[in-house]
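K.L.:
only geometry, no sequence info:
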């Protein structure tokens, strides 16, 4: 019996960003240099496949530093950590490596600068996300108010409307964030913002790539984790662009083929913490169900590379 034809529009760029690649390489290089076990506080990136593959090489993932024994290296995840975490590591004389994405670190420095000059800070982001917890933990408690949506932006109460600044989580919806910023600027015309938007290049590029294909798809799959903010945003972007069936899948096994039975064009992308091997896995699964023709739809070219910590590159200065 012949298979039904299916055109797969493969969004590009997709998958790993430079910050995720750097974080994973930090764990792999630490394992090579120091041997197993190497401890990692929180998931290094939000992807179970990545975490499990690193566990198989000797990485041990824990939630808090008190689970880390003495005399083993510990790595902080790409999402960033509150200041109290490296302070506690130093108090215990633990050797640590910080895998915080440099673009998240940039937001941390912005928060510190605003707090230093006395601005009350509005952080646009999602409550409880590790990146938000880390950013709020850079400054004294109470310095930052969290704004999650337009409704909160409309009603948030501030101490001094003339002495405000806003920063954002790096993995938000570009469109949603623009709407929130517009409300804040209307309500507080003197609010200070970053010179360059905090939402990272990779988040922006992946959302633009989805926008470029969503209206031409009967359905769209985003390969990513449920706790991955940037992956969840890709699903939302597809819906906003008119693709009614936009679904998040962690692996090919998660695909509900009944939802895709009547389609002829499928969009496919991956969040910034999802490896390309999982995209290939989904494509292979599609080939088992359909006669697949792949069309790669190219967007922005990414050539960003972030340096590794000096402790892993042979340079003399070390961290921790």
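P.N.:
Structure received. The structure displayed is predicted, hence computed values, not measured ones. Residues are numbered from 1 along each chain as shown.

K.L.:
only C-alpha atoms for contact and neighbour calcs from this point on.
P.N.:
Will do.

K.L.:
in the chain, which spans are strands?
P.N.:
Listed in chain order, the strands of the chain (DSSP state E) span 4-12, 38-41, 59-62, 74-76, 96-98, 120-124, 144-147, 164-168, 219-223, 246-249, 265-270, 290-298.

K.L.:
buried stuff in the third one?
P.N.:
If you call a residue buried by 16 or more other Cα atoms under 10 Å, then strand 59-62 has these buried ones: 59, 60, 61.

K.L.:
the closest residue in space to residue 31 that isn't next to it in sequence and residue 146: what is the separation?
P.N.:
Distance criterion Cα to Cα, 6 or more residues apart in numbering; nearest residue to residue 31, sequence neighbours excluded, is residue 38 at 6.2 Å. In this view, residue 38 and residue 146 are 34 Å apart by Cα to Cα, to the nearest Å.

K.L.:
circling back to that earlier point, kindly reformat the buried residues of strand 59-62 as CSV and extend each row with distance to residue 232.
P.N.:
Compiled in CSV, the buried residues of strand 59-62 are given as follows (distance: Cα to Cα, whole Å):
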residue, distance to residue 232
59, 27
60, 26
61, 23
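
K.L.:
which of residue 38 and residue 146 has more residues huddled nearby?
P.N.:
Under the criterion of other Cα atoms under 10 Å, the comparison of residue 38 against residue 146 puts residue 38 first, with 24 against 20.

K.L.:
wait, that one sits on residue 59?
P.N.:
Yes - taking Cα atoms under 8 Å as the definition, residue 38 is a contact partner of residue 59 at 5.0 Å.

K.L.:
please compare the first structure with the one that follows:
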């Protein structure tokens, strides 16, 4: 019988946050998946072993299919990273898993979310948004190749958020969907604002794929929106900046982080090391919301 996996991924300097996620999952929802899968770019074996003491974890070195693409938008180059696109890899994981659940690692799980792995009416679950056009730059309309495609999807139609989503192996033609994501990402590279969300949204529209809708008020609540009566909130998501580890204080998250390095002797964030290098990219990411990145770069 195929397994269920909960998946995340990012650069190795963000690894402590992924270790915290493993602790969070083991504490709040240990039955959500058989394995945690982490896409990475070079996490040391010693650190991998420590995470496996917390929760069964598979580490996959991410092979970026866009290394030769040199015209990505400034958001991809200066604010985000290529690990946005490892979210496409969940489609390929369906060969080996019955259900795959993506979660960003800048989250705090407040309650059991194991219900996510229970199949609903459709073959996937997403956080719904409107107006696909918000996922692109205005430059899209000045790109002749892009404009030619406007009759194949609705820029004023529905879109999705990729902070949390679920795919089931009953999803038809998922290999073709993966190839389409790769193809469209290359084609629209210089016009993408929220890259993987734009591409997944287009593919869902074009292939007429229906999905169960996850509630933002339950699964994607920003910490500053957390109210006194928060019994319905299941996930806090520190979208944008700062994160839980660089300025957004959260007692519960800090408790997991302290456990990581005190109990498991895990590595800490670069910000806590004297060797830290201050780069323009890091300054921009720490001080500004990504909506202002393009202004600063100019």
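P.N.:
Good, I have the coordinates. Everything numeric in this text was worked out from a predicted model, so none of it was measured.

K.L.:
please state their TM-score.
P.N.:
Once the chains are overlaid, their TM-score stands at 0.26 when taken by TM-score structural alignment, normalised by the length of the second structure; 132 aligned residues with a Cα RMSD of 6.5 Å.

K.L.:
need the strands of the first structure in CSV (columns: distance to residue 284 of the first structure).
P.N.:
Putting these into CSV (distance: least, Cα to Cα, whole Å) gives the following:
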stretch, distance to residue 284 of the first structure
strand 4-12, 12
strand 38-41, 32
strand 59-62, 29
strand 74-76, 34
strand 96-98, 36
strand 120-124, 39
strand 144-147, 41
strand 164-168, 37
strand 219-223, 14
strand 246-249, 14
strand 265-270, 12
strand 290-298, 9
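
K.L.:
out of those, nearest to residue 153 of the first structure?
P.N.:
Nearest of the strands of the first structure to residue 153 of the first structure, taken as Cα to Cα: strand 144-147 at 6.1 Å.

K.L.:
which strands or helices does the closest one pack on?
P.N.:
Counting contacts by 3 or more Cα pairs under 8 Å, 6 or more residues apart in numbering; DSSP states H and E, strand 144-147 of the first structure packs against strand 120-124.

K.L.:
what angle sits between the strand it packs on and strand 164-168?
P.N.:
Here the directions of strand 120-124 of the first structure and strand 164-168 differ by 30 degrees (axes from the mean of the first three to the mean of the last three Cα atoms, to 10 degrees).

K.L.:
residue 58 of the second structure belongs to a strand?
P.N.:
Yes - secondary structure of residue 58 of the second structure, determined by DSSP: H, G, I helix; E, B strand; the rest coil: located in a strand.

K.L.:
mind checking how far the closest residue to it other than its chain neighbours is from residue 127 of the second structure?
P.N.:
Spatial nearest neighbour of residue 58 of the second structure, chain neighbours left out: residue 37 (4.8 Å); criterion: Cα to Cα, 6+ apart. Shown here: residue 37 of the second structure relative to residue 127 of the second structure, a distance of 21 Å by Cα to Cα.

K.L.:
same deal with residue 218 of the second structure?
P.N.:
Residue 218 of the second structure sits at a distance of 10 Å from residue 127 of the second structure (criterion: Cα to Cα).

K.L.:
and what of residue 52 of the second structure?
P.N.:
30 Å.

K.L.:
go on, residue 285 of the second structure?
P.N.:
For residue 285 of the second structure relative to residue 127 of the second structure (Cα to Cα), the value is 25 Å.

K.L.:
how many other residues sit next to residue 61 of the second structure?
P.N.:
Using other Cα under 10 Å, the number of residues around residue 61 of the second structure comes to 12.

K.L.:
need the contact list for residue 127 of the second structure.
P.N.:
Counting by Cα atoms under 8 Å, 6 or more residues apart in numbering, residue 127 of the second structure makes contact with 160, 161, 162, 163, 164, 165, 213, 214, 215, 216.

K.L.:
which helix or strand contains the fifth one?
P.N.:
Taking DSSP states H and E as the criterion, the element that holds residue 164 of the second structure is strand 158-168.

K.L.:
show me what counts as buried in that strand.
P.N.:
Of the residues in strand 158-168 of the second structure, those buried (16+ other Cα under 10 Å) are 158, 159, 160, 161, 162, 163, 164, 165, 166, 167, 168.

K.L.:
distance to residue 148 of the second structure for these - can I get that in JSON lines?
P.N.:
As requested, these are exported to JSON lines (distance: Cα to Cα, whole Å):
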{"residue": "158", "distance to residue 148 of the second structure": "20"}
{"residue": "159", "distance to residue 148 of the second structure": "20"}
{"residue": "160", "distance to residue 148 of the second structure": "23"}
{"residue": "161", "distance to residue 148 of the second structure": "25"}
{"residue": "162", "distance to residue 148 of the second structure": "26"}
{"residue": "163", "distance to residue 148 of the second structure": "30"}
{"residue": "164", "distance to residue 148 of the second structure": "31"}
{"residue": "165", "distance to residue 148 of the second structure": "30"}
{"residue": "166", "distance to residue 148 of the second structure": "31"}
{"residue": "167", "distance to residue 148 of the second structure": "30"}
{"residue": "168", "distance to residue 148 of the second structure": "32"}
